[in-house]
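Visitor: Need the 3D shape of this:
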Amino acid sequence: MTREEDIRRAIETMRNGGVILYPTDTVWGIGCDATNPEAVAKVYKIKQRDDSKALICLVDSDARLQRYVRNVPDVAWQLIDCAENPLTVILDGATGLAPNLIADDGSIALRITNEPFSKELCYRFQKAVVSTSANISGQPAAQNYCDIAQELLDAVDYVCWSRRQEHKPHKPSSIVRLRVNGEVEIIRQ
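Guide: Here you go, the predicted model:
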């Protein structure tokens, strides 16, 4: 299957409210349309995760990130620009996303992906895509396709073909919490 066809099928699945497994700029992810509350609820169920624990969303660009946060602090752009590895930023003032994706304090975790497959997926979908590690909550994240539990493969609506043969170490992104008042908290390095 070509990457083009793989992305087309993943997008069609998400547009129909489905859940996908896909390669990201970090580990393999469980994804869906970040604006669809029913699809987000499916991700929480598949992951067996309490919906009070927020999920990360991937976007393809600075402009798309700004679509989902009322005011992005300057320090966020500085951190994103100088990050050498994938960086997820938790920002206040989330907007335009499924309500069950936004934390109780109104924040959202977003990451701009530069990995070719996930970047093109986000670009062509034209919306934020949920990106939570492909594992049952509390289990190790799937670094590669071969690490994904059969239970997850059976639970989703589409499993991407791209990068399935890859066998190399991957790790989750760093996570930094940025508040409007300028406070910075490192959640995960």
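
Visitor: When you work out contacts or count neighbours from here on, use the C-alpha atoms and nothing else.
Guide: Fine.

Visitor: Arg164 - how many residues pack around it?
Guide: Counted with other Cα atoms under 10 Å, the neighbours of Arg164 add up to 14.

Visitor: Could you count how many residues lie near the residue nearest to it when sequence neighbours are not counted?
Guide: Spatial nearest neighbour of Arg164, chain neighbours left out: Tyr145 (5.2 Å); criterion: Cα to Cα, 6 or more residues apart in numbering. Using other Cα under 10 Å, Tyr145 is surrounded by 24 other residues.

Visitor: Buried residues, stretch 110-127. List them.
Guide: Using 16 or more other Cα atoms under 10 Å as the test for burial, stretch 110-127 gives 110-113, 117-123, 125, 127.

Visitor: what sits up against that stretch?
Guide: 3, 7, 10-11, 22-25, 33-35, 56-62, 64-65, 86-91, 128-129, 162 (Cα atoms under 8 Å, 6 or more residues apart in numbering).

Visitor: try 6 Å
Guide: For stretch 110-127, the surrounding residues in contact (Cα atoms under 6 Å, 6 or more residues apart in numbering) are 7, 11, 24-25, 56-61, 88-89.

Visitor: same thing with stretch 37-56?
Guide: Residues outside stretch 37-56 that contact it (Cα under 6 Å, 6+ apart): 17, 98, 103, 109-110, 130-132, 136-137.

Visitor: what do you get for stretch 135-149?
Guide: Contacts of stretch 135-149 (Cα under 6 Å, 6+ apart): 27-28, 47-49, 133-134, 164, 170.

Visitor: Select only the buried ones of these in ChimeraX?
Guide: For anyone working in ChimeraX, the buried entries among the contacts of stretch 135-149, judged by 16+ other Cα under 10 Å, can be selected with:
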select :27,28,47,49,133,134
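
Visitor: Tell me which two of the contacts of stretch 135-149 sit farthest apart.
Guide: Arg49 and Arg164 (25.2 Å; Cα to Cα).

Visitor: could you pull out the strands for this structure?
Guide: 20-22, 29-31, 56-59, 87-91, 108-112, 129-130, 132-133, 158-159, 174-178, 184-188 (DSSP state E).

Visitor: The structure of the following sequence is requested for comparison with the preceding one:
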Amino acid sequence: MTTEQQKIEVQKALQALKKGGLILYPTDTVWGIGCDATNAEAVQKIYKLKQRDDSQALICMVNNYGMLEKHVDNVPKMAYTILDVAIKPTTIIYDHPAGVAENLIAADNTLAIRVVKHKFCEQLIKYLGKPLVSTSANISSQPTPKSYKEISEHILKGVDYVVNLQNEKSASQPSAIIKLGNDGKVVVVRE
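Guide: Down below sits the predicted model:
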């Protein structure tokens, strides 16, 4: 992928996101369905597309620690240590999220956030200036697609824009998920 191609795709994806649309895009893990994490209507569209109960929280991504700190009331110091030593993409579930759509926040007032290290996603989030929802590109209870070719027609037709980077290599595995309470409790949800 050339830098020029990436810039064009970032702009096209941004247009869809700013209109409250859904995008299908490559991430640092698997192909994801995304939207502006501050737009409750867009978040609801994702639940509907995935046929997922909205009590099952979604992950969102930020592009740096500054954006993370803006959307979590108190980031535990342990989070930075975990993220600095993580070998694979790692999502952390934080207590007391802030500044995101209410329907993105779990019933226990937590939110799963990943600081992404993926050129396309970093650029997209930078220009959006907000966190980006990232959930696997499948209907709930169906297997997570390991590549673009495995994404169902239902998902492809249900988004407003498909990022034209189908040859983009991704890890093809979901991120690790760790729940990190402000009380210091650490729980590994998914390795």
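
Visitor: Can you report how many residues neighbour the equivalent of Glu4 of structure 1 over in structure 2?
Guide: The alignment partner of Glu4 of structure 1 in structure 2, by TM-score structural alignment, is Lys7. Using other Cα under 10 Å as the criterion, Lys7 of structure 2 is surrounded by 14 other residues.

Visitor: what's the answer for Glu84 of structure 1, then?
Guide: Neighbours around Glu84 of structure 1, by other Cα under 10 Å: 8.

Visitor: And it, how far from Asp157 of structure 1?
Guide: 33 Å (Cα to Cα, to the nearest Å).

Visitor: what's the answer for Ala10 of structure 1, then?
Guide: Taking Cα to Cα, one finds Ala10 of structure 1 at 9 Å from Asp157 of structure 1.

Visitor: What of Asp25 of structure 1?
Guide: From Asp25 of structure 1 to Asp157 of structure 1 the distance is 21 Å (Cα to Cα).

Visitor: thinking again about what came up before, can you tell me which of the strands of structure 1 is nearest to Arg70 of structure 1?
Guide: Taking those one by one with Cα to Cα, strand 87-91 is closest: 9.2 Å.

Visitor: between the closest one and strand 174-178, how many degrees?
Guide: Computed by axes from the mean of the first three to the mean of the last three Cα atoms, to 10 degrees, the angle separating strand 87-91 of structure 1 from strand 174-178 equals 20 degrees.

Visitor: And Ser131 of structure 1, what's its match in structure 2?
Guide: Taking TM-score structural alignment, Ser131 of structure 1 has Ser134 as its aligned residue in structure 2.

Visitor: Let me know how buried its match is, in neighbour terms.
Guide: Neighbours of Ser134 of structure 2 (other Cα under 10 Å): 27.

Visitor: what number of residues lie near the closest residue to Glu168 of structure 2 other than its chain neighbours?
Guide: Nearest residue to Glu168 of structure 2 in three dimensions, chain neighbours excluded: Pro26, at 6.8 Å (Cα to Cα, 6+ apart). Neighbours of Pro26 of structure 2 under the rule other Cα under 10 Å: 28.

Visitor: Over to Glu69 of structure 2?
Guide: Neighbour number of Glu69 of structure 2 under other Cα under 10 Å is 14.

Visitor: center of structure 1, which residue is that?
Guide: For structure 1, the residue nearest the mean C-alpha position is Ser131 (2.1 Å; Cα atoms, centre = their mean).

Visitor: Flag every buried residue along the lengthiest helix in structure 1.
Guide: Counting by DSSP state H, the longest helix found in structure 1 is helix 3-15. The neighbour-count check on helix 3-15 of structure 1 (16+ other Cα under 10 Å) flags 6-7, 9-11, 13-14 as buried.

Visitor: and those as TSV, adding distance to Val43 of structure 1?
Guide: Below are the buried residues of helix 3-15 of structure 1 laid out as TSV (distance: Cα to Cα, whole Å):
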residue	distance to Val43 of structure 1
Asp6	20
Ile7	19
Arg9	18
Ala10	15
Ile11	16
Thr13	14
Met14	12
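
Visitor: Could you find the counterpart of Ile151 of structure 2 in structure 1?
Guide: Ile151 of structure 2 maps onto Ile148 in structure 1, with residues paired by TM-score structural alignment.

Visitor: Would you check how far apart that match and Val72 of structure 1 are?
Guide: 34 Å.

Visitor: Now which residue in structure 1 aligns to Pro26 of structure 2?
Guide: Pro26 of structure 2 maps onto Pro23 in structure 1, by TM-score structural alignment.

Visitor: again with Val162 of structure 2
Guide: By TM-score structural alignment, Val162 of structure 2 lines up with Val159 in structure 1.

Visitor: Can you report how many residues neighbour the residue nearest to its match when sequence neighbours are not counted?
Guide: Among residues not flanking Val159 of structure 1 along the chain, Leu21 sits closest, at 4.8 Å (Cα to Cα, 6+ apart). Residues within reach of Leu21 of structure 1, counting by other Cα under 10 Å, total 26.
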